[in-house]
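# 3D model of this:
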Amino acid sequence: MATDTKLINDNFLLESKYAQELYHSYAAHMPVIDYHNHLSPKALAENTVFDSITAAWIDGDHYKWRAMRTLGIDEKYITGDASSKEKFSKWAHTVPYTMRNPLYHWTHMELSRYFGIDDLLSDKNADAVFENASEKLRTPEYSSRELISKMNVEVLCTTEDPIDTLEYHQQLSKSTFGTKVSTAFRPDKAILIASDAYNSYLDSLEKVSNSTISTYDQLCSALRNRIEYFHENGCRLCDHGLAHLYAENFTENEIKGIFKKRREGQTISEVENAKFQSALMLYLSETYHEFGWVQQFHLGALRNNNKRMLSVLGPDTGWDSIGDYPQAQSLSKFLDTLDGKDKLTKTILYNLNPSDNAMMATMIGNFNDGSVRGKVQWGSGWWFLDQKDGMTEQINTLSNMGLISCFIGMLTDSRSFLSFPRHEYFRRILCNLFGEDIRNGELPNDMEWIGKIVQNICYNNAKEYFDF
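So this is what the prediction gives:
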């Protein structure tokens, strides 16, 4: 067992000698494939050097923002006009109060892994940590690309809207950066037909696709045009962040009429919205199958709850929560419709509501048809479930109801260039669970075989699945 007094020591979270051996001998040095995140490709293409740790670590991180707001810190020090040092000081003040929240572990792992700072962050050392970390970040050795390279990241996939030009990905493809940077196609704004901004978005899609979008067929053509463009630029994944998947019955004439009605500025009903989303998602998924892409569905977020703050700060600023949408029947019907046409591509499902864990773990087994190893995956603990208990529950449920040995492992889903120790966090939790089973006599003490399974989950399965 660990004797190091540092919180983030060599055997952090590793509660047995078996867990320690699995992690240090098999998991720790495996490369990282981060197949879903929200990093800025512009910052990577330009190899941004950050002017402070606040810019690299706090700006844009709504996880930290929510914690600070809960503690009663004024918005001035979160998203407002306070100085970088003032914002950092408020975060340092918050950290001791985040005990038992994953932010406490993540904060100290990130300070340790990137900056060699092993002291616990608080008011007492806020100034020193700010100066130490910021001084390093202002050097080329801590640029955006170098931060990625330090974490042994082999592949990362950012997430872009169909209207994106992909100019920064094109620059990166010609650069000497050792990490492969790809993109994932996220056309949700074209699907959410009831949105107030729907028609203005389609106007933008018209321009980038050099087409007119006045009919449903033209919308499908424009989206296919962008899929082709993304494919030509190396994209092999898509991603959707939806409350849930619809699977309503519809006719072509109904969908054409609904789209025409909305394009003319009329309001559509909930039934019409459900039919339209059902039709367009099926069209897109069949197209993804044609191009051989992997499709990802992040399901279950209840977004933009605080309309007052949404109007001030916009989306993705910390006002989302877990939704309690029914998922099983429509998800089953959607996947079955694609499978019935033999047009179900590789698929990853993520749930935000933990009550859906067992459903997701069993749903994937309905459509793993033997054609591809782990064709339909249940993704790692996502967002509010991206913490020790959430990961543990996901791993245990998948182990009990599926094959954890086929799992493609962890991702950051982050906007922060300092978030990659989350892969280490996941790997330590994974190794500890296997180690506990060995210690308890529930698994054989076969380190070679179990070590291979661990390495597959950490890296090899994803490398094979995405065929990077």
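# alpha carbons only for contacts and neighbour counts from here, please
Fine.
# okay, now N152: neighbour count?
Residues lying near N152 (other Cα atoms under 10 Å) number 16.
# Check which element follows the biggest helix by length in the chain along the chain.
Longest helix in the chain by number of residues (criterion: DSSP state H): helix 270-291. Once the chain leaves helix 270-291, the next helix or strand it forms, by DSSP states H and E, is strand 294-299.
# Tell me the first helix or strand C-terminal of that next one.
strand 301-302.
# one step back: which other helices and strands contact the longest helix of the chain?
Using 3 or more Cα pairs under 8 Å, 6 or more residues apart in numbering; DSSP states H and E, the elements in contact with helix 270-291 are helix 188-191, helix 216-232, helix 252-263, strand 294-299, helix 328-340.
# switch the cut-off to 6 Å
Counting contacts by 3 or more Cα pairs under 6 Å, 6 or more residues apart in numbering; DSSP states H and E, helix 270-291 packs against no other helix or strand.
# Give me the residues contacting that helix.
191, 246-248, 250, 255, 343, 345 (Cα atoms under 6 Å, 6 or more residues apart in numbering).
# what is the orientation angle of it with strand 294-299?
150 degrees (axes from the mean of the first three to the mean of the last three Cα atoms, to 10 degrees).
# Just the strands from the protein, written as ranges.
32-34, 153-160, 180-185, 237-242, 294-299, 301-302, 321-322, 347-351, 376-378 (DSSP state E).
# To D59, which of those lies closest?
With Cα to Cα as the criterion, D59 lies closest to strand 153-160 of the strands of the chain, at 18.0 Å.
# by contact count, what packs against that closest one?
strand 32-34, strand 180-185.
# what packs against the longest one?
Yep, that's strand 180-185 we're talking about. Under the contact definition 3+ Cα pairs under 6 Å, 6+ apart, strand 180-185 sits against strand 153-160, strand 237-242.
# Give me whichever of the strands of the chain is most buried.
Highest mean neighbour count of the strands of the chain: strand 376-378, a mean of 26 (counted as mean count of other Cα atoms under 10 Å).
# quick one more, to check against the first:
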Amino acid sequence: MKNFITEDFLLTNDFAKTLYHNYAKDLPIIDYHCHLSPQDIAANRPFENITKVWLEGDHYKWRAMRTLGISEKYITGNGSDQEKFEQWAYAVPYTLRNPLYHWTHLELKRYFGVDKLLTPDTATEIYKAANEQLANSSYHTRGLLTSMKVEVVCTTDDPADSLAYHQKIKNDKFKTTILPTFRPDKSFAVENTTAYIAYLEKLSVASGVTINSFDSLLAALKNRVDFFHAQGCKLSDHGLEQLYYPENKHAYNAEGLFARILKKETLDKHEVHFFKYSVLIELGRMYHAKGWTQQYHLGALRNTNERMLRELGPDTGFDSIGDFSQSVALSKFLNELDSTNQLAKTILYNLNPADNEVMGTMIGNFNDGSTKGKIQFGSAWWFLDQKDGMEKQINTLSNLGLLSCFIGMLTDSRSFLSYPRHEYFRRILCNLIGKDVTAGELPHDEKWLGKIVSDICYHNAKAYFNF
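Purely as a prediction, here's the structure:
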């Protein structure tokens, strides 16, 4: 059976087809947030087979396979690579209406030219054909990025990282710009004092600052911000349940809490939140001084399955959407930075669709005319980066803000085969606008609407980040 991914996939009206094919399809990609391995890019890693590049580390696929009762042996266990691929091929027909079904066939077609549905009957043929292509050097990591017209990639990096792989990539003059992103979550992860103290030792070595006080912690972080900036970093990122803002800032003292942490004392919930706030607010000021963009990924409930966390570790497919209160602390946090004109460009990513309107209105509170779309409602994230989630995010932003200022899609992925997600987003965006034109809700102005589409898909991000 021929693949259903036609040239007009997801495009349900003529105007949408015009917008996509003439204004969106061929634009380069700016992937300003992902989890690709800088080490793999630096080494121009080859992939022995499609399992290595496609299934390794993909917890989206793992969750689906577990749901179908597939043994962990064929997911993260010691099953052979071919067996793991065959088990995924068994799973795919059962993923109908899950975005994995669309992504799977988009990726097979765009990277390997496969125009068949992946099923147990086609698994051996597709596995062999993909592996033959992967043996070609154009399918090493750098070739995969180049083939998708990826212009910029921003990886996600700990402050203690040496960024040696980024430096090698830069020295190699690779056509795609690979930049680090400052992800300091471990610098305020004081829930586990033993692990936190061990991390401080790594940060101390990297920064050359002896960390024995709260002020010295900030000095070490400032050192690393300076270092990342010198390596071309333009963004920070934070994965948080919520932003924190204490009801009574005078009830706690960050220096005193830090002294207790060094003694391995356990802080209560309010003390933990105050400490996180204290670090994050100072980091926000550092980002503003550098002209960076700060990103906040809000709302994930992580590591819910303690047994599987012990067996497999984090980021293995046992997280979900959380229902944390967002608006009050978020507004006060942003306001504190804004009150001294130290609020950096900010992207807010929301994981709970119930909070879409909260985010859609929050961004308008802190736009000040200094930058187009200074505060962004980030693209649909994680569990929401599928057709329904993207449409809801786009519609919310359209209704409550200005879609025309949106900086568009990113992959947020660990896989080098994820770039068709940009195509997926572009098709969905064009189809929504095309529907409005067909319904008479927008003018039939191809030139102007084409400009808006191309801005969202590429030009807005390029200008916003000054890439």
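# Switch the strands of the first structure over to CSV; also include distance to N460 of the first structure.
Converted to CSV, the strands of the first structure look like this (distance: least, Cα to Cα, whole Å):
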stretch, distance to N460 of the first structure
strand 32-34, 9
strand 153-160, 12
strand 180-185, 16
strand 237-242, 18
strand 294-299, 17
strand 301-302, 30
strand 321-322, 31
strand 347-351, 17
strand 376-378, 15
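# closest one to L398 of the first structure among these?
Comparing these by Cα to Cα, strand 376-378 comes nearest, at 7.8 Å.
# about what we covered before: could I get the helices and strands packed on strand 153-160 of the first structure in TSV, plus columns for distance to A56 of the first structure?
Shown next, in TSV, are these (distance: least, Cα to Cα, whole Å):
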stretch	distance to A56 of the first structure
strand 32-34	18
strand 180-185	19
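# Tell me which residue is most central in the first structure.
Closest to where the C-alpha atoms of the first structure average out (Cα atoms, centre = their mean) is D413, at 2.5 Å.
# got the contact list for the closest residue to it other than its chain neighbours?
Leaving aside its chain neighbours, D413 of the first structure sits nearest to N37 (4.0 Å; criterion: Cα to Cα, 6 or more residues apart in numbering). N37 of the first structure makes contact with 158, 412-414, according to Cα under 6 Å, 6+ apart.
# which two in these are spaced the farthest apart?
T158 and T412 (10.6 Å).
# For I395 of the first structure, give me its contacts.
Neighbours of I395 of the first structure in contact, by Cα under 6 Å, 6+ apart: none.
# that older thread, would you tell me which of the strands of the first structure gets closest to E264 of the first structure?
strand 237-242 (24.7 Å).
# how big is the offset of the closest one relative to the second structure?
On superposition with the second structure, the average gap between strand 237-242 of the first structure and its aligned counterparts reaches 0.3 Å (mean Cα distance after the TM-score superposition for the first structure).
# Aligned to V209 of the second structure, what sits in the first structure?
Residue pairing (TM-score structural alignment): V209 of the second structure is matched to S211 of the first structure.
# which residue packs closest to that match, ignoring adjacent ones?
Leaving out its chain neighbours, the residue that sits closest to S211 of the first structure by Cα to Cα, 6+ apart is A222, at 6.8 Å.
# Would you mind finding the match for the one you found in the second structure?
A222 of the first structure maps onto A220 in the second structure when the alignment is built from TM-score structural alignment.
# Surely its match and S207 touch.
Yes. With contacts counted by Cα atoms under 6 Å, A220 of the second structure reaches S207, the gap being 5.5 Å.
# burial measure for E125 of the second structure, as a count.
E125 of the second structure: 11 surrounding residues under other Cα under 10 Å.
# Repeat that for S89 of the first structure.
Here the count is done by other Cα under 10 Å, and S89 of the first structure has 22 residues near it.
# Now do the contacts for the alignment partner in the second structure of it.
Matched to the second structure by TM-score structural alignment, S89 of the first structure sits across from E86. By Cα under 6 Å, 6+ apart, no residues touch E86 of the second structure.
# ok, now with 8 Å
120, 123-124 (Cα atoms under 8 Å, 6 or more residues apart in numbering).
# before we move on, what about L13 of the first structure?
428-429, 432.
# ok, now I227 of the first structure?
162, 185.
# Over to T6 of the second structure?
Residues near T6 of the second structure by Cα under 8 Å, 6+ apart: none.
# Who's the closest spatial neighbour of H38 of the first structure, skipping the chain neighbours?
Going by Cα to Cα, 6+ apart, H38 of the first structure has R415 as its nearest residue, at 4.7 Å.
# Could you give the number of residues near the alignment partner in the second structure of G60 of the first structure?
The equivalent of G60 of the first structure in the second structure is G57 (alignment by TM-score structural alignment). Neighbours of G57 of the second structure under the rule other Cα under 10 Å: 18.
# residue contacts, T95 of the second structure?
64, 101.
# about what we covered before: do you know which of the strands of the first structure lies nearest D196 of the first structure?
strand 237-242 (16.6 Å).
# any idea how far the residue nearest to S211 of the first structure is from N11 of the first structure?
For A222 of the first structure, the distance to N11 of the first structure equals 52 Å [Cα to Cα, to the nearest Å].
# Between those two, which is the more surrounded one?
Between A222 of the first structure and N11, counted using other Cα under 10 Å, the more crowded position is A222 (23 against 20).
# residues touching the more buried one, list them.
205-206, 209, 211, 213.
# Quick one: the helices in the stretch 1-150 of the second structure, in order.
14-19, 38-42, 50-54, 59-67, 81-91, 99-112, 123-134, 141-147 (DSSP state H, counting those that start in this stretch).
# quick revisit: how close does the match of G60 of the first structure sit to D355 of the second structure?
Distance from G57 of the second structure to D355 of the second structure, by Cα to Cα: 29 Å.
# E255 of the second structure now?
Applying Cα to Cα, the value for E255 of the second structure to D355 of the second structure is 34 Å.
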